[in-house]
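Trainee: Whatever this is, show me its structure:
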Amino acid sequence: MMGGDERYGALVLGIGNVLWADEGFGVRCIEHLLAHWQLPDAVLAMDGGTQGLYLLPYVQQADRLLVFDAVDFGDRPGTLRVAVGDEVPRFLGAHKMSLHQAGFQEVLFAAEMTNAFPRAVVLVGVQPAELEDYGGSLTPAVKAQVPVAVESGLAWLRRWGFHPTPRTLPDAPLPFDPALALVPYEAGRPSPDAACRFGDERFLGFAMRRG
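Mentor: Predicted structure coming up:
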């Protein structure tokens, strides 16, 4: 991973939380991208999660920024939309669905205020169908858009002069714990009847005992 004062041609970020259903769309796009494509050295792909301002140094060091995220565009669930330039912070702020979007808006604002805003910014977003299913995976409509979104992102990378190549090696590096990869994550899910779907039951039990 790059850091310090080293710059890179493009930063590809997937932001969101895989533990809350369609909130994990951006992270799953990064997983799919790295599983199928080898990126040039000048391109850094990251699971941005919900890190907010911790992402600022990476954004400041990028000439171009490509973001995958679940965004409330007001569209039908599963609808894919691309926002470019000034549209990106506007869409992220129009209907905030979670704290990570407010945090990433602050990242973009801080990058602009420090004269370190990327030359180009693109958001590939999907309209979520479900955000309140704790421990749930992507809904079918949103999951179907992951490869479509990645193809859209690849087209932007090529437009910017970067040319990812199809991955031939079976083991792709993951930007997170392998246990959170989509296949093992879905395989390890308890049934809806057995699972707590509105929060971490360990914390909830502690809170109820204290109450």
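Trainee: going forward, measure contacts and count neighbours with C-alpha atoms only.
Mentor: Noted.
Trainee: Burial check on the closest residue to residue 75 other than its chain neighbours, number of neighbours?
Mentor: Nearest residue to residue 75 in three dimensions, chain neighbours excluded: residue 127, at 6.1 Å (Cα to Cα, 6 or more residues apart in numbering). Neighbour count for residue 127, taken as other Cα atoms under 10 Å: 22.
Trainee: quick one: contacts of the helix or strand where residue 65 lies?
Mentor: Take DSSP states H and E as the rule and residue 65 turns out to sit in strand 62-70. Applying Cα atoms under 8 Å, 6 or more residues apart in numbering, the external contacts of strand 62-70 come out as 7-16, 22-27, 29-30, 59, 117-128, 149, 153.
Trainee: Out of these, which sit inside helices?
Mentor: 25, 26, 27, 29, 30, 59, 149, 153 (DSSP state H).
Trainee: Could you report the separation of the second one from residue 79?
Mentor: Going back to what we said before, that points to residue 26. Going from residue 26 to residue 79 by Cα to Cα, to the nearest Å gives 14 Å.
Trainee: Another for comparison:
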Amino acid sequence: MIPERRVVVLGIGNILWADEGFGVRAVEALHEAYVFPPEVALIDGGTQGLALLPLIEAAALLVVFDAIDYGLVPGSLRLIDDDDVPRYLTAKKMSLHQTSFQDVLGLATLSGRLPARMHLIGVQPLDLDDYGASLTPPVRAQLGAAVDHAVAFLAAAGFGATPRAAGEPVEPLGPASVGRRSYEAMS
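Mentor: You can find the predicted model right below:
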């Protein structure tokens, strides 16, 4: 149990680049389906980079949804815990402004404020280069399994969820205009 500090469930990625948006879409799906106790924060981390550092440093338990490239079959889920979650500072960037999530975890490590427990729910992407596209079918097919796994993992850690009632209005985690349904309706 982690009573003194909060739990952060974070979806990261860029919804504009097909499967790169898996993390954001997974945390949205989790939020739409379940209500969690107040100590559990569901966050659309998108591409916020360093802005996520205070959230991560304040967490005792960090659960992350993300697209990860481990050379697996597209749509494969990979679950990674604690010390096996990649965290390092990188020198090679595509731009001077780019900060990877691994860099943010590296900075939290250096500050001595890395969450005590981390759990990464990753999916192998099929396509990261299709600008404006939604999730590909094999990645979209894993949203339910990723959500189910997160619910079970959090329940085992002492943070059970309550399913939302059918038709219950849900405040979006981010701008409604880029939520999955709205975004896909524009395509």
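Trainee: tm score of chain vs chain?
Mentor: Scored against TM-score structural alignment, normalised by the length of structure 2, the superposed chains reach a TM-score of 0.89; 180 aligned residues with a Cα RMSD of 2.3 Å.
Trainee: one step back: and residue 26 and residue 79 of structure 1? which has more neighbours close in?
Mentor: residue 26 (29 against 17).
Trainee: Sketch out the strands for structure 1, chain order is fine.
Mentor: Remark: strands assigned in structure 1 by DSSP state E are 8-15, 37-38, 43-49, 62-70, 80-84, 120-126, 165-166.
Trainee: Quick one: closest of those to residue 176 of structure 1.
Mentor: Closest approach to residue 176 of structure 1 among these (Cα to Cα): strand 43-49, 7.2 Å.
Trainee: which residues in structure 2 does that closest one match up with?
Mentor: Mapping strand 43-49 of structure 1 onto structure 2 (TM-score structural alignment) gives residues 40-46.
Trainee: What is the burial count for residue 29 of structure 2?
Mentor: For residue 29 of structure 2, using other Cα under 10 Å, the count is 16.
Trainee: Which position in structure 1 pairs with it?
Mentor: Under TM-score structural alignment, residue 29 of structure 2 pairs with residue 32 in structure 1.
Trainee: Would you confirm that that match contacts residue 150?
Mentor: Yes - here residue 32 of structure 1 reaches residue 150: they are 7.4 Å apart, a contact under Cα atoms under 8 Å.
Trainee: how many other residues sit next to the aligned partner of residue 13 of structure 2 in structure 1?
Mentor: Residue 13 of structure 2 maps onto residue 16 in structure 1 when the alignment is built from TM-score structural alignment. Close neighbours of residue 16 of structure 1, defined as other Cα under 10 Å, add up to 27.
Trainee: try residue 186 of structure 1
Mentor: What residue 186 of structure 1 shows, counting by other Cα under 10 Å, is a neighbour count of 15.
Trainee: ok so, going back, now that we have the ones in helices among the contacts of strand 62-70 of structure 1, which of them are buried?
Mentor: When these are checked for burial by 16 or more other Cα atoms under 10 Å, the buried set is 25, 26, 27, 29, 30, 59, 149, 153.
Trainee: what does the residue nearest to residue 75 of structure 1 align to in structure 2?
Mentor: Under the alignment (TM-score structural alignment), residue 127 of structure 1 pairs with residue 124 of structure 2.
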